[in-house]
Each structure stands twice: as structure tokens, then as C-alpha cells.
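Enquirer: Fold the stuff below for me.
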Amino acid sequence: IVKLRYEMNVSEDNILVTTGSTQCMDLLGRVFIDEGDIVLVETPSYIDGMNTFAFYGGHIQNIPSNGDGMDLVALEQYLSSHDKVKAIYVIPDFQNPTGRYWSVEKRKAFMNLVSQYDLIVLEDNPYGEINYSDEIRPSLASMDTKRQVVYMGSFSKTFSPGLRVGYVIGHKTIVDQLELTKESVDLHSTALNHAIIEQYMVNYSYDDHVSYMCNVYKKRLDTLCDTLARELPEFRFIKPLGGFFLWVTIPDNIHCYDLFHACIKEKVSFVPGLPFYSTKDNTNHIRLNFTGISEDNIVEAVTRMKRAYESLL
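Expert: Next comes the predicted model:
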């Protein structure tokens, strides 16, 4: 998959299969993060990624982001003035929570910049195959000339979240250390779950399955965006080209948690945006997941959200 889609040169020695991609982050935190190390993340960024690295003593520092990823001017300014940056954690493909998708130019410029520093790039890509366009962009790992990128992938978003099968790809010395660390965690991931995925790929077309699911999800995304635009024009968003989430900006006079509690009363829910920021001072964003419910239920959910919003006015 990664060879064909993301232009990576991978051998068996470069791969460690894990119990979901969350274990990838946990193992990387155990191996690389020491108390006081700085871990740079996009603004906003994935909650559990930040929590995992903070658990091992990392100091999470947000770098401003724009429409196609991390602001490289701000990143360069930070790197040039701080000497304890150990790692940069990024999701270049349909990021959680924003759905951002880094341009090829941004990826090349990013890798050119970070190659000048002694740090690890943690590239997380659980959503890359959930693509609603015809364009597939190369991974950061494929542009790595210093063996500083560690790539994380998962079958949770494309095949089955319950099987908990992920993988980490990196230089052999890194993978060997992660493997030793994993032995102290669970010895090895469940072989039965690996066999289920293997047999599916042997007997059926994994690519056809992913393509089918992308078509299903795109229809749900279209329905959500159309219904929001019609029923809640005060809410602003940029329609993503892939992934699971729609990142929505709500009016400044509404706190995301106030809207959350009002929606609970209407029996509809979302994830407030505040936890996706390490500074916890951004209160007017929410994350909507459109993949798990039908188009009819999406329309009903937005209708209920509209009632909740109007109750706060």
C-alpha cells in the first residue's frame, strides 16, 4: 500500500505491526521523548497524539497552520530559537480534526527545512486512503534524505477499527528499538487479527473496498455540507477532500461547550474543538464526523443542531 500510493521504499526490516496506530505513538513516546523535550504540533492537532507525548514528559508546542498545513515561516522561527525540539508530529493527509491536506510544495519545503535540524518527524497517516479526489500526494517519508521520518499507518479507518491493526515504518535501527520496547508492552499484537486482514486481501480486493467506502463517505459529506449551508449559514467551514471530519467555525459569541450541552438536550452530539488546542483558548470550533450515519440521519442531526443553536441566541 505505502509503496504504491505514497512512493516509499520499504522492506520488511522497516516495518513493525502494532496494536492500532495509537500504539505507534505510545512506543515512539517511550523511545524518543524525555522529560522537558519539546514536541511541535500543528494548530489544532489530534488530541490523543498530544496527550501521548505529554504523558512521557514532552512539552507540546503549537505551530500556527494555514489552509494547507503548518506555517513554515513560524516553524523556522521556532526551530532557530529553541534547541530542545525533539520531534514534530504532523498529519499531512486529511488531518484530524481539520481535514487539511498538505500540498506537494508544502511537503517538499517542510522536509527541506527540518532536514537542517536534529529531530524526528512523526508522520501520522490514518486517513490518507479516505480520499474524495483523484490526487494522491507523496508522503513526507518518501522525501526523507536523513532517515528522520517515522511513518504511522492503520487499517482502522479503511477496514475495521475493532481489529486494532496499525503499523510503523522507519529506519531499521528505529524499528528494532520500537520492537524491543513493544515486547514489554504486549509481547506481540494479535496474530488472528493480522490473519483476517491478510486473508481478505488474498481473496478480495482491498482497493475496491476502500474505493466503495470513499464513495459512501463522500455522499455523506456532501449531504452534511449542503444541509449546514442551508440550515446554519452562520457556521463556516472548508469542505475537505478526504478523511472523516468537517471542522466548523461557529459564531464568536457562542462557546463550543455551550453548544455541545444544548445539542445533548436535542439528542445530537459532536466533539468540541477546544481540546484540539494545547493552549485551550479557542472556543469557537467544533468537529463533526459524517462517516458513521446515513444521509437522512445527517439531515436530522443538523436540524437538531439548529434548534440547539437557536436556543442559545
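Enquirer: When you work out contacts or count neighbours from here on, use the C-alpha atoms and nothing else.
Expert: Fine.
Enquirer: for the closest residue to Tyr167 other than its chain neighbours, what are its contacts?
Expert: Leaving aside its chain neighbours, Tyr167 sits nearest to Val17 (4.3 Å; criterion: Cα to Cα, 6 or more residues apart in numbering). By Cα atoms under 8 Å, 6 or more residues apart in numbering, the residues touching Val17 are Val165, Gly166, Tyr167, Val168, Ser189.
Enquirer: from those residues, which is closest to Gly29?
Expert: Val168 (13.0 Å; Cα to Cα).
Enquirer: Mind checking which of the contacts of Val17 land in helices?
Expert: The helices, defined by DSSP state H, take in nothing from those.
Enquirer: of all those, which two lie farthest apart?
Expert: Val168 and Ser189 (13.0 Å).
Enquirer: for comparison, sequence B:
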Amino acid sequence: MSLNYSKRMNNIKASEIRELLKLTQKPEIISFAGGLPAPELFPVEEMKKISVEVLDEQGTKALQYGPTEGYEPLRVEITKRMEKVGVKADPNDILVISGSQQGLDFSGKIFLNEGDIVLCESPSYLGAINAFKAYEPKFIEVPTDEHGMIMEDLEEILKNNDRVRIIYVIPDFQNPSGRTWSEDRRKRIVELANEYNVVIIEDNPYGELRFEGEFLPAVKHYDTEGRVVFLGTFSKIFCPGLRLGWVCADSEALNKYILVKQGADLQASTISQMQVAKFLEEYDIEAHIEKLRTVYRKRRDLMIGTMKEEFPEGVKFTNPEGGLFTWVVLPEHINARVLAEKALANNVAFVPGGSFFPNGGNENTFRLNYSNMDEEKIVIGIKRLAKAIKEMM
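Expert: Model prediction:
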């Protein structure tokens, strides 16, 4: 049987990360592949108690449809999270969505026509690239350095391209590079967006996972004309399986997201929203986040330290101030996809870097996650990986 599929399906490919995660379900695999939080830090016992309380107190409401915008007590709590990243917001500025990945898909649906241009960091988040590709845009990668997207290059691209519709950025502990934008660049990108009438999609899953260095406000903090759409999530600071994130935007843009949400799935899970709101009411989320920071800082230090000891000369990697990832650059003649096959044969997994570049190339790069594996596995896995690199060099 041959069905007639839409043309856009030609642009939708399986996520390399999700496919790799299938392989890494085997217990013998040491996986640095996914952006997975540490499962041992999930508040399982607390959520058991919370779930019973929600069903006892509001069982019929928890199991019923709710408003598209989201459960209001949770939206109030989300405004407090926005304050943590330097953004003053009202509950009416918030739409609860089914993970911030849904917000990326909605952004493409709202802002992109075929042939429009998306500007993104080089490299950029694979999940965003895949979400936008469905809407058939062109991608222009803006060069980056250790302080984020280079504003002079961004300005030159904006001057010479009149179909730019989205500038997609992850300013804090970027996925995949782990880099963080300077304050000057956060201010400047808003100025350029105002000048060239472009929307900024600010993806901020990791902003609260800072281990060291100075806190920097979100790009949305500097928004003067309602051009910044902020995507947040509970996945990295709480529990990813609940699939809860949010959009924070000015009313005109937010109304578009609400309309698209209605057409997609009507609303995010009512019971999940109530569970999170109840947890935030009864427990100290800040203490929970601090526990995450402490564990992830230790694992980052261990991974970076082991890489310094074991990786051969000529291999470079970032040392992020927070988040979940470090980014590795190999000598140009080494293909990270071939390396990934050799590493998997030795029960170590990572994500080759080429997929993080929408226009291809850069096959000598890869991403490592340090949040998910315990300390012993980090050391064993990096040593195995170093051995494979040395063999290829």
C-alpha cells in the first residue's frame, strides 16, 4: 500500500538523539548521549504523596478537561520561575504547554512560511532544527564563540536577508556547546530584532542550573517591544516525564500560541499541572534545584578532569558554567560518526555533532552529557572513549 503523504514529510527525519536513546536502554551501555537528568534525584516519594493529595482534594477536576492556557495556580508559580531569570510576568503572559519542545513546533507553525529564514547559533539544538524543518524554512547559521552568537555576523546577515522570521537562541549553557552568552550580546540581539522586525525564540531549559559564575538575566529581560518569546520547562529542574513547559510572551504573540495549542491537543495534562503546582506549594523547589546543581557540578568536574587526563593532544572541549553538556572538537580528519560506532562497540554512547548544524558539515564534533551517569561510569566511559579516539588518531 502506498499512501499520499504531504510534501513536508520529506523534511521530517527521525531524531538522531531519540534513535540513539533506544540503543542506550541496554544496561551495559554507558550513555553520554541524551540530555537526561539524573533519575535518582527525581522526587518519587514526594510525588506519591502529592498525587494522592491531588486526587483526594480535587479528583474530579484533576481528571477533567481544563483551560487551554493552563491551570492558574501553576501559571502563578511559573511567574515566580520567570522572576528567577529576571523577567517580570503576569499569569496572563503564560501558556502551559506539553514540554518546551511543543513550543518549538508551535513557533514554526506560527512564524514560518516555506522559504522563510531561521537564524540559529552554529551549532544549535537538534530538536529545534527538526521542529522547524517541518515548515520548510532555510537555515542560516550565525557564527559563535565562547560568548555566544557573534553580533557583527548576525547584523550582517540581517542586512542581507529580508526573509528572516526567527532568530532561535539558547543563551544559557547552550545545547550542544555548553556556552553562555555575555550580557552585551543579550542586549544587542534585542536591539537588532527591533531594528529588523524579527522575533527571537529564547529557549531556556538550563538557565537555573548554574554552577558558578555570575547570573545573567534572560534575553527576555531586555525585551522592549514584545519580540522575545521565552520557552521554559520543568523537564530539567524537576521531572521530564511530566511533559510540562511554558511559553511566556506578550499578549499578541501568546494568543497565537493559544490558538495553535487548541488545535494541537486542547491543553496540557490537567493532573500533571495540578501535581506540579501542589509540589511547588508544599515543598522547597529551590532546595531541589540546589541539589541538582551540586550533583551536576561534581559530575561536570569529574568528566572535564578525566578528559584532560585521558584525551590526546589536539582534542578540544568546552568547560560550561552550568547545564548538562560539554562539546568536543576533534582534529578535522576524524569523523565523529565513525568514532561513535567504535565507542558503541565498547558500550559507550554519545551524539555525533554533525546533526547540530542544519546545513551539514562539522563531522569532527560531538556532544557529551554529564548529568545522567554516576561518577564511576563517567570515568570508565571517558577512558573507553579516549582509547577509541587515540586509535583513530
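Enquirer: Highest neighbour count among the contacts of Val17 of the first structure?
Expert: Val168 (27 neighbours; other Cα atoms under 10 Å).
Enquirer: now the counterpart of Lys157 of the first structure in the second structure: how far from Gly59 of the second structure?
Expert: Structural correspondence for Lys157 of the first structure with respect to the second structure (TM-score structural alignment): Lys236. Counting by Cα to Cα, to the nearest Å, the separation of Lys236 of the second structure from Gly59 of the second structure is 27 Å.
Enquirer: Please identify which of those two sits among more neighbours.
Expert: Lys236 (22 against 14).
Enquirer: The longest helix belonging to the first structure: average distance to aligned residues in the second structure?
Expert: For the first structure, the longest helix by residue count, based on DSSP H, is helix 206-231. Taking mean Cα distance after the TM-score superposition for the first structure, the mean distance separating helix 206-231 of the first structure from the aligned residues in the second structure is 0.5 Å.
Enquirer: for that helix, packing partners?
Expert: helix 295-311 (3 or more Cα pairs under 8 Å, 6 or more residues apart in numbering; DSSP states H and E).
Enquirer: Can you give me the distance of the nearest residue to Glu212 of the second structure once chain neighbours are set aside to Tyr296 of the second structure?
Expert: Of all residues not flanking Glu212 of the second structure in the chain, Glu321 sits nearest, at 5.5 Å (Cα to Cα, 6+ apart). Per Cα to Cα, Glu321 of the second structure is found 11 Å from Tyr296 of the second structure.
Enquirer: counterpart of stretch 348-363 of the second structure in the first structure, which residues?
Expert: So stretch 348-363 of the second structure sits over residues 268-283 in the first structure, by TM-score structural alignment.
Enquirer: Please disregard the earlier target; I meant stretch 262-274 of the second structure.
Expert: Going by TM-score structural alignment, stretch 262-274 of the second structure sits over residues 183-195 in the first structure.
Enquirer: So for the matching stretch, what gets flagged as buried?
Expert: Ser189, His194 (16 or more other Cα atoms under 10 Å).
Enquirer: Would you work out how far apart the start and end of that stretch are?
Expert: End residues of stretch 183-195 of the first structure are separated by 20 Å (Cα to Cα).
Enquirer: starting at the chain centroid, how far to that stretch?
Expert: 23 Å (Cα atoms, centre = their mean, to the nearest Å).
Enquirer: do stretch 161-171 of the second structure as well
Expert: Per Cα atoms, centre = their mean, the centroid offset for stretch 161-171 of the second structure relative to its chain is 17 Å.
Enquirer: Then stretch 268-282 of the second structure?
Expert: With Cα atoms, centre = their mean, you get 22 Å for stretch 268-282 of the second structure.
Enquirer: and the gap between the nearest residue to Asn359 of the second structure once chain neighbours are set aside and Gly148 of the second structure?
Expert: Nearest in space to Asn359 of the second structure, with sequence neighbours left out and distances taken as Cα to Cα, 6+ apart, is Phe139 at 7.0 Å. From Phe139 of the second structure across to Gly148 of the second structure, the span is 18 Å (Cα to Cα).
Enquirer: for Ser182 of the second structure, same thing?
Expert: 7 Å.
Enquirer: the more surrounded of these two?
Expert: Between Ser182 of the second structure and Gly148, Gly148 has the larger neighbour count (other Cα under 10 Å), namely 25 against 15.
Enquirer: Please say which position in the first structure the more buried one maps to.
Expert: Using TM-score structural alignment, Gly148 of the second structure pairs with Gly69 in the first structure.
Enquirer: What of Asp162 of the second structure?
Expert: Under the alignment (TM-score structural alignment), Asp162 of the second structure maps onto Asp83.
Enquirer: okay, now that match: neighbour count?
Expert: The burial count for Asp83 of the first structure: 12, using other Cα under 10 Å.
Enquirer: returning to what we had before: now the match of Gly148 of the second structure: closest residue in space that isn't a chain neighbour?
Expert: Trp102 (5.3 Å).
Enquirer: For the one you found, list the residues it contacts.
Expert: Asp68, Gly69, Pro92, Asp93.
Enquirer: Ok, Arg297 of the second structure next?
Expert: Neighbours of Arg297 of the second structure in contact, by Cα under 8 Å, 6+ apart: Phe211, Gly322.
Enquirer: where's the match of Asp162 of the second structure, which helix or strand?
Expert: Using DSSP states H and E, Asp83 of the first structure sits within no helix or strand.
Enquirer: hang on, the earlier thing: what's the span of the match of stretch 348-363 of the second structure, first residue to last?
Expert: 19 Å.
Enquirer: next one: stretch 193-209 of the second structure
Expert: First-to-last residue span, stretch 193-209 of the second structure, Cα to Cα: 27 Å.
Enquirer: Identify the residue range in the first structure corresponding to that stretch.
Expert: With TM-score structural alignment applied, stretch 193-209 of the second structure matches the range 114-130 in the first structure.
Enquirer: List the neighbours of that stretch that are in contact with it.
Expert: 21, 79, 85-95, 140-141, 145-146, 148-158, 210, 213-214, 242-244.
Enquirer: just stretch 321-335 of the second structure next, same as before
Expert: 35, 172-180, 206-207, 209-213, 293, 296-297, 314-320, 336, 363-371, 392-393.
Enquirer: May I see the PyMOL selection of the buried members of those?
Expert: Buried members of the contacts of stretch 321-335 of the second structure, defined by 16+ other Cα under 10 Å, are picked up in PyMOL with:
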select buried, resi 35+172+173+174+175+176+177+178+179+180+206+207+209+210+211+293+296+297+315+317+319+320+336+363+364+365+366+367+368+369+370+371
